[in-house]
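Novice: Take a look and give me a structure for this.
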Amino acid sequence: MQKRMSSQFRVLLIDLLFDLMGSAVYAVGVHMFTAPNHIAPGGVTGIATLVNYLSGAPIGTVSLLINIPLVGLSYYFLGRSTTVKTLKSVLVMSVVLDIMVFFLPPYTENPLLAALFGGVGIGAGLALIFMRGATTGGTDIVARLLQLKFPYLPIGRAMLFVDVVVLAASSLVYRQLESALYGLIAIFACSRVLDSLLYGLDVGKMVLVISEKSEEISKLIISDLDRGATLLAGRGAYSGQDRFVVLSAVRKNQFYRLKQLVHEADPKAFVIVAEAGEIMGEGFKPIHDNTK
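Specialist: A predicted model of the protein is given here:
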C-alpha cells in the first residue's frame, strides 16, 4: 500500500514538473511574442489576450475564469479522472502565465517573427503538458463535449471553428486585418510543432502489438484511451507458440500514451506502427461518403 502511494506521489510530482516546464515555455510564446504584437493565438488564451488588451486584466487570470465553467462541464460529462488532470494543468498554467509576464521582455521588432516564434513556444509548451496525458482545458474541453453530441466530429475541426471565431474577433478588437493573419500563422506554427513533438503529422496510427500480455494491453487501451482493440490469433513462425496480436487504431494525440501503456504492461512487447491517413468507423469518421 505504501509502495503504491509512493508511486502515485512520484507520478504526481513528474506531472507537476511537466506542467511547470510546459507552462513556462507557453508563457514565453505568449508574453514575449504574441500578446505584445497584438496577436491572439486562438482558443482561450486568444480570448484572454483580447480581454487583456481591452481591460488590462491578467491573461492567466482571465484564462482561469473562462476555464472554470468548462472544467465543471467536463467533470459532469467526461468524468472525474480526465477533469482532475485538466484542472491541475489549468491552475498551473494560469499562475505561471501571470508570474512570467514580469520577467519576459516583449519582442516587437518584427510581427512575422513574433507570430512564428510565438506559435513555436505555445506548441512546445502544450506538447510538454500533453505528454503526461493532461490538457489545458479551453477548446479541448469544448471539442470533447461536442463529440458527445456529434461522435464523428473530428476534434481538430471543432477546435478550428473556435480559433476562426477568435481570429475574426482579433481583427475587430485591434482594428487591423493583419492581427488575424499573424494569428493564423501563429496557430499554424503551434500545430506543426505540437504534431512534430508528439504524434507525427498524420491523422491516426494503426498499431499491432505482439506480446504475452496481449489481453492486459487490450484492456488498458479500452479503459485508458477509450479506444477499441481487436485480438488477432497468431502463431510465432520461429517459436511455434500461439498468442494474440493486439490491433488498435488511435488518434495521433493518443499515440504517445499508447506507447506508455504498452511499455508499462510489457517492456519486451514487439510493436509495429503504421501511419493511417484516414480512419473510418465508430469514434472516427463515418464510413459513408460525406461528399454526397
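Novice: all contacts plus neighbour counts: C-alpha atoms, from now on.
Specialist: Will do.
Novice: which helices and strands does the helix ranked longest in the chain pack with?
Specialist: Longest helix in the chain, counting residues (DSSP state H): helix 2-27. Other helices and strands packing on helix 2-27, by 3 or more Cα pairs under 8 Å, 6 or more residues apart in numbering; DSSP states H and E, are helix 80-100, helix 111-130.
Novice: Tabulate the ones you listed (CSV), appending mean neighbour count.
Specialist: Output for those, formatted as CSV (neighbours: other Cα atoms under 10 Å):
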stretch, mean neighbour count
helix 80-100, 19
helix 111-130, 26
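Novice: Which of those sits closest to Lys219?
Specialist: Evaluated with Cα to Cα, the helices and strands packed on helix 2-27 place helix 80-100 nearest to Lys219, the distance being 17.2 Å.
Novice: what does the closest one contact?
Specialist: Applying Cα atoms under 8 Å, 6 or more residues apart in numbering, the contact partners of helix 80-100 are 16, 19-20, 23-24, 27-28, 31, 58-61, 63-64, 67, 71, 74-75, 129, 133-137.
Novice: If we use 6 Å, what do you get?
Specialist: 19, 23, 27, 60-61, 64, 74-75, 134-137 (Cα atoms under 6 Å, 6 or more residues apart in numbering).
Novice: Second chain to compare with the first, below:
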Amino acid sequence: MGITYFVINVALIAIALKVLGSNFGVKTVFNMVALTLLFAIPQDLFPGALIKDNFLAAVLGGMMGGVGIGIVFSRGGSTGGTDIIAMMINKYRNISPGRIILYCDVIIIGSSYFLVHSIDKMVYGFVSMAVVSYTLDSILSGSNASAQIFIFSPKYEEIADFINTESFRGVTVIDGTGWYTQQNIKILMTIVRKKETSIIFRMVKEIDPNAFISMGSVMGVYGQGFDKLRV
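Specialist: Next up, the predicted model:
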C-alpha cells in the first residue's frame, strides 16, 4: 500500500508544484514520504485488526484522518491524493476542501465495487469518507472562525487605539444615538479571529468595565488580514 500510494502521488505533486508553488510541494513531499513509511511499517507490526467492529473502525478512523488532514491543510500542506486536488480547486474556487474530497472519494469508493465486489466494504468506505469530510471542515472552519464585535463605550478612543496597535486589527467608528437618552454615542466595530477575542475583552474590561459589547459569528471574512476572495 505504501509503494502504491507513493507512485500515484508523484504525478499529482508535479502538477501541484506549478499550481500551488514550491512551498506547498516541499511540505507535501515530506508528508508523502512520512505517510508511505507509516502505511508500510504498521502492516508488519499489527497484522491483525485493532478494532474488530468494522463500523466503529470506519468512524474512528475517519475522525482521526479528518483531524490529521485538517492540521496539515491549516499549515498549507497536503497529505497527497485527493487532498492535492482539493487544494488546487480551493485556490480558485470558494469550495470547502472537505466537500471536494467528498466528491472525489464518492467516485473512487463507488468504483471499488468492481474490484472487491463487496457492498459491505463499499458502505463502510462511504461512512469513513463522510466522517473525514465533516471532521476536516470542522477543523478548518474552527481554526479560521471570525467574530464581529460592536463596542459601546465613552472611552472608545483608548479601546480603538489598543485594537489597532496591540491586536493589529482595523476598527471602524460609527456615529449613533441612544434612543432612550437621546445622546450621541460612538460605536466601535471590528472583525477579528475568535481566538483573538479574549485579549480584546480583557483589555476592554480594564479600560471600561461598564462597556457594552455585542459579538456575533460571521460566516466568511475576505480582505486584508483574512481570507482571499476566490470567485
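Novice: TM value for the aligned chains?
Specialist: TM-score for the superposed chains, counting by TM-score structural alignment, normalised by the length of structure 2: 0.62, backed by 189 aligned residues with a Cα RMSD of 4.0 Å.
Novice: mind listing the helices for structure 1?
Specialist: Using DSSP H, the helices found in structure 1 span residues 2-27, 43-55, 59-78, 80-100, 111-130, 139-149, 155-173, 177-198, 214-224, 255-265.
Novice: Just to confirm, what residue in structure 1 is aligned with Gly25 of structure 2?
Specialist: Aligning on TM-score structural alignment places Gly25 of structure 2 opposite Thr83 in structure 1.
Novice: oh sorry, the question was meant for Val132 of structure 2
Specialist: Val132 of structure 2 maps onto Cys190 in structure 1, by TM-score structural alignment.
Novice: check contacts around its match.
Specialist: 119-120, 122-123.
Novice: just Met5 of structure 1 next, same as before
Specialist: Not one residue lies near Met5 of structure 1 by Cα under 6 Å, 6+ apart.
Novice: Structure 2: which residue goes with that one?
Specialist: With TM-score structural alignment as the criterion, Met5 of structure 1 pairs with nothing.
Novice: Please determine how far Met5 of structure 1 is located from Leu97 of structure 1.
Specialist: The gap separating Met5 of structure 1 from Leu97 of structure 1 is 31 Å, by Cα to Cα, to the nearest Å.
Novice: Next: Val90 of structure 1.
Specialist: Look at Val90 of structure 1 and Leu97 of structure 1: by Cα to Cα, they are 11 Å apart.
Novice: Ok, Ser63 of structure 1 next?
Specialist: 9 Å.
Novice: How about the most centrally placed residue in structure 2, nearest residue that isn't a chain neighbour?
Specialist: Central residue of structure 2 (Cα atoms, centre = their mean): Leu140, 1.2 Å from the mean position. Excluding the flanking residues, the one nearest Leu140 of structure 2 by Cα to Cα, 6 or more residues apart in numbering is Gly70, at 6.0 Å.
Novice: which residues sit in contact with the one you found?
Specialist: Gly70 of structure 2 neighbours (Cα under 6 Å, 6+ apart): 136, 139-140.
Novice: repeat for Lys228 of structure 2
Specialist: Tyr222.
Novice: how near is it to Ile200 of structure 2?
Specialist: Distance, Lys228 of structure 2 to Ile200 of structure 2, using Cα to Cα: 24 Å.
Novice: Please apply the same query to Val231 of structure 2.
Specialist: With distances taken as Cα to Cα, Val231 of structure 2 is found 32 Å from Ile200 of structure 2.
Novice: Between those two, which has more neighbouring residues?
Specialist: Ile200 (17 against 8; other Cα atoms under 10 Å).
Novice: Map that one across to structure 1 for me.
Specialist: Checking TM-score structural alignment: Ile200 of structure 2 goes with Phe270.
Novice: Its match and Ile210 touch, don't they?
Specialist: Yes: applying Cα atoms under 6 Å as the test, Phe270 of structure 1 and Ile210 come out as touching, 5.0 Å apart.
Novice: separation between the closest residue to Ile185 of structure 1 other than its chain neighbours and Val62 of structure 1?
Specialist: The shortest distance from Ile185 of structure 1 to any non-neighbouring residue, by Cα to Cα, 6+ apart, is to Ala115 (6.1 Å). Look at Ala115 of structure 1 and Val62 of structure 1: by Cα to Cα, they are 22 Å apart.
Novice: residues near Lys149 of structure 1, how many?
Specialist: Other residues close to Lys149 of structure 1 by other Cα under 10 Å number 9.
Novice: re the thing from before, could the helices and strands packed on helix 2-27 of structure 1 go into JSON lines alongside distance to Arg175 of structure 1?
Specialist: What follows is the helices and strands packed on helix 2-27 of structure 1, written out as JSON lines (distance: least, Cα to Cα, whole Å):
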{"stretch": "helix 80-100", "distance to Arg175 of structure 1": "26"}
{"stretch": "helix 111-130", "distance to Arg175 of structure 1": "16"}
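Novice: what about these, which gets the closest to Tyr182 of structure 1?
Specialist: Here helix 111-130 is closest among these (Cα to Cα), at 5.7 Å.
Novice: Check the mean deviation of the closest one from structure 2.
Specialist: Here helix 111-130 of structure 1, set against structure 2 after superposition, deviates by a mean of 3.0 Å using mean Cα distance after the TM-score superposition for structure 1.
Novice: nearest to Arg235 of structure 1, of the helices of structure 1?
Specialist: Going by Cα to Cα, the one of these nearest Arg235 of structure 1 is helix 214-224, 13.2 Å.
Novice: Can you identify the strand in structure 2 that spans the most residues?
Specialist: Determined from DSSP state E, the single longest strand within structure 2 is strand 183-193.
Novice: Lovely, talk soon.
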